[in-house]
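**Q** structure for the following, please:
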Amino acid sequence: MIAGLGLTGTAEAASTSGTAQPAALTSNKIYRSGTAAAMRCPLPGIKPGSAVSVKRFQQALARCADRFWAARFKAAGLRYSPPKLHITTGKRSVCGTITTNGAQYCPQQRTVAIRIMKRDLRDQIKMNLAHSVAHEWGHHVQELSGILDAQNTLYWRSGKTRRAALSRKLEMQAECFAGVFYRAAFDSLDSDITWAQWINGVKQSRESKVHGKPRNLAYWQDRGYDAGSAAACNTWTAPAARVA
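**A** Take a look at the predicted model:
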């Protein structure tokens, strides 16, 4: 149902067994940002085969994600600033080549880069197109809240195995943050699939060494959606089986 699902991100991380983890990861203020009410996002329609309409849809959803996270950061006593957004049909962005997954977050430039792929023009399931925005905004939340810096410090002090585990925790947290956003904005998407169908599709997506097992990615996204709060998204203290 959700062929070509791109689960993306640029920050890498590692497991920290036996190592004290910084408060920026385990007790970040963003976890205390409360539960958001449903919000209305004015989103344009998508025309089959039209990259322009895909771009407009993603730009509008990005504005919605900014409104959502600005309110959550304010509730947590944190300062929010929107990322730059670069949407293209080409391969290049301000942070280099855009991956074949189609989207990435560039922390140094605080930029979300999205590449509209040919598959996006053929198979325009709105949730696939929306997820490029929702997931990468999750990484921006990690950047602004200090989570990316904290995990980056641990990453470079760790060996290969621990780095791989940190990467998975980071990506699964971004999935959870995306789920929190979806809880407030899902009705606005006017999606052609239900939430349950979407989560089932995530479970069946391709496994990635960086992102982890699809069933766990689905678990964290669904957990964020069910809770409607970033409090549900502390992957750093989760059991190993949930971040494998």
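
**Q** from here on, contacts and neighbour counts on C-alpha atoms
**A** Will do.

**Q** what residue is smack in the middle of the chain?
**A** residue 135 (1.7 Å; C-alpha atoms, centre = their mean).

**Q** ok, that one touching residue 180?
**A** No: the pair residue 135 / residue 180 is not scored as a contact, 10.6 Å apart, by C-alpha atoms under 8 Å.

**Q** what is the burial count for the residue nearest to the residue nearest to the centre of the chain when sequence neighbours are not counted?
**A** Nearest residue to residue 135, sequence neighbours excluded (C-alpha to C-alpha, 6 or more residues apart in numbering): residue 178, at 5.2 Å. Residue 178 is flanked by 29 other residues according to other C-alpha atoms under 10 Å.

**Q** now swap in residue 111 and tell me
**A** Residue neighbour count, defined by other C-alpha under 10 Å, stands at 21 for residue 111.

**Q** contacting residues around it?
**A** For residue 111, the contacting residues are 83, 84, 85, 86, 94, 105, by C-alpha atoms under 8 Å, 6 or more residues apart in numbering.

**Q** show me which of those are buried.
**A** With burial judged by 16 or more other C-alpha atoms under 10 Å, the buried subset of the contacts of residue 111 is 83, 85, 86, 105.

**Q** can you tell me which of these is closest to residue 148?
**A** Ranked by distance to residue 148 (C-alpha to C-alpha), those are led by residue 105 at 11.2 Å.

**Q** wasn't the closest one part of a helix?
**A** No: per DSSP: H, G, I helix; E, B strand; the rest coil, residue 105 lies outside any helix segment and is strand.

**Q** which residues are in contact with it?
**A** Here residue 105 is in contact with 9, 10, 11, 111, 112, 113, 136, 139, 140 (C-alpha under 8 Å, 6+ apart).

**Q** what about the second one, distance to residue 155?
**A** Distance from residue 10 to residue 155, counting by C-alpha to C-alpha, to the nearest Å: 13 Å.

**Q** next up, for comparison:
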Amino acid sequence: MKWRGRRGSRNIVDRRGRSGGMAGGAGIGGAGLIVIVLVGWILGVDLTPLLGQLDGSDIASGGEITQADEDAADFVSVTLADTEDVWNTIFRDQLGTNYEPATLVLFKGRTSSACGGASAATGPFYCPTDQRIYLDTDFFVTLERRLGAGGDFAAAYVVAHEVAHHVQDELGILGEANNIRRRVGEAESNAISVRIELQADCYAGVWAAHAEDMFGSLEAGDIDEAMNAARQIGDDMLQRQSGGVVVPDSFTHGTSEQRQRWFRTGYETARMRSCDTFGSNAL
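**A** Next up is the predicted model:
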């Protein structure tokens, strides 16, 4: 992905190097586990199955900002700016309305959000309460080393997926879906969550197609990186990696095949109307 030297977003709040507003040391306590379960409702990347592999040394509590941290922050800023330009155009051309961009909060180790605590263990997520995306750039290391999804466009796919949740929020889709989830049983709630997440994957594909046309930023192999990331963070793959049994009723994000297919659908059509996972009988 060609990103260096390009415009960055102004819609970033940089909390790195500050106190994160969460008490305690580096380990995951009981409250931290509850937070992980709660943000799973809106989490773009569900790391819950991997919690058993983590210990206190895996969760930072701040620390020095390295050059790698700065490079990752610059990359996120450019990617976020690309999503702003793309969704401004799509909202105008396909929906006839204006797009209000999301704010992205960068942190290192842990911080607080209107949806609860955020840490390295929760992964990036979108909080509809404050309309902000929360991202610890160390997650990109997790994405590559733990999940086997390296490459800058794999990271861009993650950012685009979280922005897609904001798009859903702007359109009223996310609020309506989550209101229904609160009134139904666990299995049905999980099924609705899968449709939310697959639509976000599809919207990420729509973004990729428009970014390619508008900026010429995609390079050979970039789509393959995104497809591999979608595969590695499928519910079935994560459950297998955690050594557990694959339980479809517990899925909240979709299988690897589903996530790849819906991203591909968005990329190949470049149209939001192709991403109606709620009206599709076959996911």
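
**Q** TM value for the aligned chains?
**A** Put the two chains on top of each other and the TM-score (TM-score structural alignment, normalised by the length of structure 1) is 0.72; 199 aligned residues with a C-alpha RMSD of 2.6 Å.

**Q** before we move on, back to that, distance check, the residue nearest to the centre of structure 1 against residue 154 of structure 1.
**A** According to C-alpha to C-alpha, residue 135 of structure 1 and residue 154 of structure 1 sit 22 Å apart.

**Q** residue 64 of structure 1 now?
**A** Counting by C-alpha to C-alpha, the gap from residue 64 of structure 1 to residue 154 of structure 1 is 32 Å.

**Q** then residue 59 of structure 1?
**A** Distance from residue 59 of structure 1 to residue 154 of structure 1, counting by C-alpha to C-alpha: 34 Å.

**Q** counterpart of residue 185 of structure 1 in structure 2?
**A** In structure 2, the residue matched to residue 185 of structure 1 (TM-score structural alignment) is residue 211.

**Q** no wait, residue 109 of structure 1
**A** With TM-score structural alignment as the criterion, residue 109 of structure 1 pairs with residue 130.

**Q** what secondary structure does its match sit in?
**A** Following three-state DSSP, residue 130 of structure 2 is assigned to coil.

**Q** element containing residue 69 of structure 2?
**A** Using DSSP states H and E, the element containing residue 69 of structure 2 is helix 67-90.

**Q** again, but for residue 97 of structure 2
**A** Using DSSP H and E, residue 97 of structure 2 sits within no helix or strand.

**Q** leaving out chain neighbours, which residue sits closest to it?
**A** If the residues on either side of it in the chain are set aside, residue 97 of structure 2 comes closest to residue 91, at 5.5 Å by C-alpha to C-alpha, 6+ apart.

**Q** number of nearby residues for the one you found?
**A** Applying other C-alpha under 10 Å, we find 17 residues neighbouring residue 91 of structure 2.

**Q** cool, the one 4 residues further on as well?
**A** Here the neighbour count serves as a burial measure; for residue 95 of structure 2 (other C-alpha under 10 Å) it reads 12.

**Q** from residue 160 of structure 2, how far off is it?
**A** In this view, residue 95 of structure 2 and residue 160 of structure 2 are 19 Å apart by C-alpha to C-alpha.

**Q** and what of residue 186 of structure 2?
**A** Going from residue 186 of structure 2 to residue 160 of structure 2 by C-alpha to C-alpha gives 28 Å.

**Q** tell me which of these two has more neighbours.
**A** Taking other C-alpha under 10 Å, residue 186 of structure 2 and residue 160 do not tie; residue 160 has more neighbours (27 against 13).

**Q** who has more neighbours, residue 10 and residue 155 of structure 1?
**A** Under the criterion of other C-alpha under 10 Å, the comparison of residue 10 of structure 1 against residue 155 puts residue 155 first, with 23 against 16.

**Q** for the match of residue 185 of structure 1, list the residues it contacts.
**A** 82, 83, 86, 217, 218.

**Q** same thing with residue 113 of structure 2?
**A** 127, 130, 134.

**Q** check the alignment and tell me where the residue nearest to residue 97 of structure 2 lands in structure 1.
**A** For residue 91 of structure 2, the residue aligned by TM-score structural alignment is residue 73.

**Q** run a quick neighbour tally on residue 24 of structure 1.
**A** Using other C-alpha under 10 Å: residue 24 of structure 1 sits among 17 other residues.

**Q** tell me the secondary structure for it?
**A** helix.

**Q** again, but for residue 112 of structure 1
**A** Residue 112 of structure 1 ends up strand, using three-state DSSP.

**Q** what's near enough to touch it?
**A** 83, 84, 85, 86, 103, 104, 105, 106, 133, 136, 137.

**Q** switch the residues you listed over to TSV; also include distance to residue 200 of structure 1.
**A** Compiled in TSV, the contacts of residue 112 of structure 1 are given as follows (distance: C-alpha to C-alpha, whole Å):
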residue	distance to residue 200 of structure 1
83	30
84	31
85	29
86	30
103	22
104	23
105	25
106	29
133	20
136	21
137	22
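
**Q** now structure 2: which of the residues you listed match?
**A** Retained in structure 2 (both residues aligned by TM-score structural alignment, their matches' C-alpha atoms under 8 Å) from the contacts of residue 112 of structure 1: 83, 84, 85, 86, 103, 104, 105, 106, 136, 137.

**Q** and of the residues you listed, the nearest to residue 217 of structure 1?
**A** Nearest to residue 217 of structure 1 out of these is residue 136 (C-alpha to C-alpha; 14.4 Å).

**Q** sec struct for the equivalent of residue 198 of structure 2 over in structure 1, please.
**A** With TM-score structural alignment as the criterion, residue 198 of structure 2 lines up with residue 172 in structure 1. Three-state assignment for residue 172 of structure 1 (three-state DSSP): helix.
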